[in-house]
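Q: build the 3D model from these lines:
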Amino acid sequence: MFDLKQIFTAGMILFAVIDIVGSIPIIVDLRKKVGHIQSEKASIVACILMIAFLFVGETILNLIGIDVNSFAVAGAFIIFFLAMEMILGIQLYKDDAPETAAIVPLAFPLIAGAGTMTSILSLKSEFDTPNIIVAIILNIIVVYAVLKSSKKIEKLFGKQGISVIRKIFGVILLAIAVKLFATNIQSLFN
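A: Okay, here's the model as predicted:
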């Protein structure tokens, strides 16, 4: 039932998409603006959102008349653009700066945003659900740890170090987007 390879692969995909390490500058900014970040609350809400979307996301798509493969191809495009943002250091999607560091800016859209939700449904077309749930939970543990120790991480790596890590994950994400596109585009034409 549990497949370590699937858990690891799904976990790495989610880790790259969530990009919690790349979000450290945003988290540090939020902490400076509002003083305190609710790490526990943000992590739990993000976990619930992701697991709920894993189960009802496909049903919602079916109601609109979209199959998982089409969604996965669309998701590949989103992941592709996220990767381009990370690699090139540009911002394609601009959002208003959050006013509070409560659940809304952290749990959604920073942790469980559009890219994460798309990835979860895309993963569902390739991996078993229990393995995806374990991958989500493992990622939330990492997210929580990063939220709790964002000041220490920023001091440890510095701005340059975080930038390098972000670019490395961008390249990994780009490769994932290409694989996701190639895998799901074939089933659309079959």
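Q: contacts and neighbour counts: CA atoms only from here.
A: Will do.
Q: and the helices in this protein?
A: Along the chain, counting by DSSP state H, helices occupy 4-18, 24-34, 39-64, 68-88, 103-105, 114-124, 129-148, 150-189.
Q: looking at these, which is buried most?
A: Highest mean neighbour count among those (mean count of other C-alpha atoms under 10 Å): helix 114-124, with a mean of 24.
Q: distance from the chain centre to it, please.
A: Relative to its chain's centre, helix 114-124 lies at 8 Å (C-alpha atoms, centre = their mean, to the nearest Å).
Q: then stretch 89-108?
A: On C-alpha atoms, centre = their mean, the centre of stretch 89-108 falls 14 Å from that of its chain.
Q: buried stuff in it?
A: Neighbour counts over stretch 89-108 (16 or more other C-alpha atoms under 10 Å) mark 100-108 as buried.
Q: residues contacting residue 18?
A: The contact partners of residue 18, taken as C-alpha atoms under 8 Å, 6 or more residues apart in numbering, are 110-113, 115-116.
Q: also this sequence, please, to line up against the first:
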Amino acid sequence: MNELLGFGLLAFTSFFTLINPLGTMPIFMTMTKDLNTNDRTHTAKKASIVACITIIAFAFSGQLLFNFFGISVDSFRVVGGVIFFLMGMDMLQARLASIKVQEDKVRTYINDISITPLAIPMICGPGALTNAIVLMQDAESVEKKAVLIGTIFIVMFLTYIILYSSSRIIKLLGETGNNVMMRLMGLIVMVIAVEFFFSGLKPILQDIFPVVT
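A: Predicted coordinates:
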């Protein structure tokens, strides 16, 4: 039971920090500022659903991709650790997502922003996809797989709630509060990145330099 709880906590913490719905809020509000409340709610709901389906699909098909391309999980952990670390550095410096929506182009794709760029790659980015594949590989039991999928649903539901309440949350936290929250999340992501990197690097080095007993 403790093992499942620990795995679920790891999954929740890593997904929530990597998806970073609080960091997505200002960009979401910018892209939906001309929408009414119902349209904004529909956009947040559709983006969360599309991102959730994408993450779950990658979680189950990740191993097939590994086998097809001849990629090892350990190598993916190393690369994932690098990706997480770079994302954590950006978050630690309170920089938002690298995607910047120009005001004169918002209206041209406003009916489709729930899929791109909101769902992919802002909510469901490379960090979240990497995390899903690696954690599914680590979930060796049916119970852990169920915990992982349940955690993904919970995080995406929270993401929807945060985006839905974005106007109130941003006003409540203020610019300083948003920056502090993003820095804290960035620090957590960097810690997860170190764990992922060395957990993948260790078996690779052991294969290259086998210890003779």
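Q: quick one: closest of the helices of structure 1 to residue 95 of structure 1.
A: Closest to residue 95 of structure 1 of the helices of structure 1 is helix 103-105 (C-alpha to C-alpha; 10.3 Å).
Q: what stretch of structure 2 does the closest one fall on?
A: Using TM-score structural alignment, the residues of structure 2 aligned to helix 103-105 of structure 1 are 115-117.
Q: ok, stretch 48-64 of structure 1 next?
A: Using TM-score structural alignment, stretch 48-64 of structure 1 corresponds to residues 53-69 of structure 2.
Q: the matching stretch vs structure 1, mean deviation?
A: Taking mean C-alpha distance after the TM-score superposition for structure 1, the mean distance separating stretch 53-69 of structure 2 from the aligned residues in structure 1 is 0.9 Å.
Q: quick one: contacts of that stretch?
A: The contact list for stretch 53-69 of structure 2, computed with C-alpha under 8 Å, 6+ apart, reads 71-73, 124, 128-129, 132-137, 149, 152.
Q: specify, as a residue range, where stretch 162-180 of structure 2 falls in structure 1.
A: The alignment of stretch 162-180 of structure 2 onto structure 1 (TM-score structural alignment) covers residues 146-164.
Q: centre of the chain to that stretch, how far?
A: Centre to centre, stretch against its chain (C-alpha atoms, centre = their mean), the figure for stretch 146-164 of structure 1 is 18 Å.
Q: and for that stretch, what are the contacting residues?
A: Residues contacting stretch 146-164 of structure 1 (C-alpha under 8 Å, 6+ apart): 20-22, 24-25, 27-28, 37, 39.
Q: tabulate those residues (JSON lines), appending distance to residue 167 of structure 1.
A: Listed next are these as JSON lines, based on distance: C-alpha to C-alpha, whole Å:
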{"residue": "20", "distance to residue 167 of structure 1": "13"}
{"residue": "21", "distance to residue 167 of structure 1": "11"}
{"residue": "22", "distance to residue 167 of structure 1": "9"}
{"residue": "24", "distance to residue 167 of structure 1": "14"}
{"residue": "25", "distance to residue 167 of structure 1": "14"}
{"residue": "27", "distance to residue 167 of structure 1": "18"}
{"residue": "28", "distance to residue 167 of structure 1": "19"}
{"residue": "37", "distance to residue 167 of structure 1": "26"}
{"residue": "39", "distance to residue 167 of structure 1": "25"}
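Q: among the residues you listed, which one sits closest to residue 47 of structure 1?
A: Closest to residue 47 of structure 1, out of all of these and judged by C-alpha to C-alpha, is residue 39, at 12.1 Å.
Q: map the closest one across to structure 2 for me.
A: Under the alignment (TM-score structural alignment), residue 39 of structure 1 maps onto residue 44 of structure 2.
Q: distance of that match from residue 25 of structure 2?
A: Using C-alpha to C-alpha, to the nearest Å, residue 44 of structure 2 is found at 10 Å from residue 25 of structure 2.
Q: do the same with residue 61 of structure 2
A: Applying C-alpha to C-alpha, the value for residue 61 of structure 2 to residue 25 of structure 2 is 30 Å.
Q: again, but for residue 183 of structure 2
A: 15 Å.
Q: before we move on, what about residue 50 of structure 2?
A: According to C-alpha to C-alpha, residue 50 of structure 2 and residue 25 of structure 2 sit 17 Å apart.
Q: in JSON lines, list the helices of structure 1 along with distance to residue 96 of structure 1.
A: Listed next are those as JSON lines, based on distance: least, C-alpha to C-alpha, whole Å:
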{"stretch": "helix 4-18", "distance to residue 96 of structure 1": "19"}
{"stretch": "helix 24-34", "distance to residue 96 of structure 1": "12"}
{"stretch": "helix 39-64", "distance to residue 96 of structure 1": "19"}
{"stretch": "helix 68-88", "distance to residue 96 of structure 1": "17"}
{"stretch": "helix 103-105", "distance to residue 96 of structure 1": "10"}
{"stretch": "helix 114-124", "distance to residue 96 of structure 1": "16"}
{"stretch": "helix 129-148", "distance to residue 96 of structure 1": "21"}
{"stretch": "helix 150-189", "distance to residue 96 of structure 1": "22"}
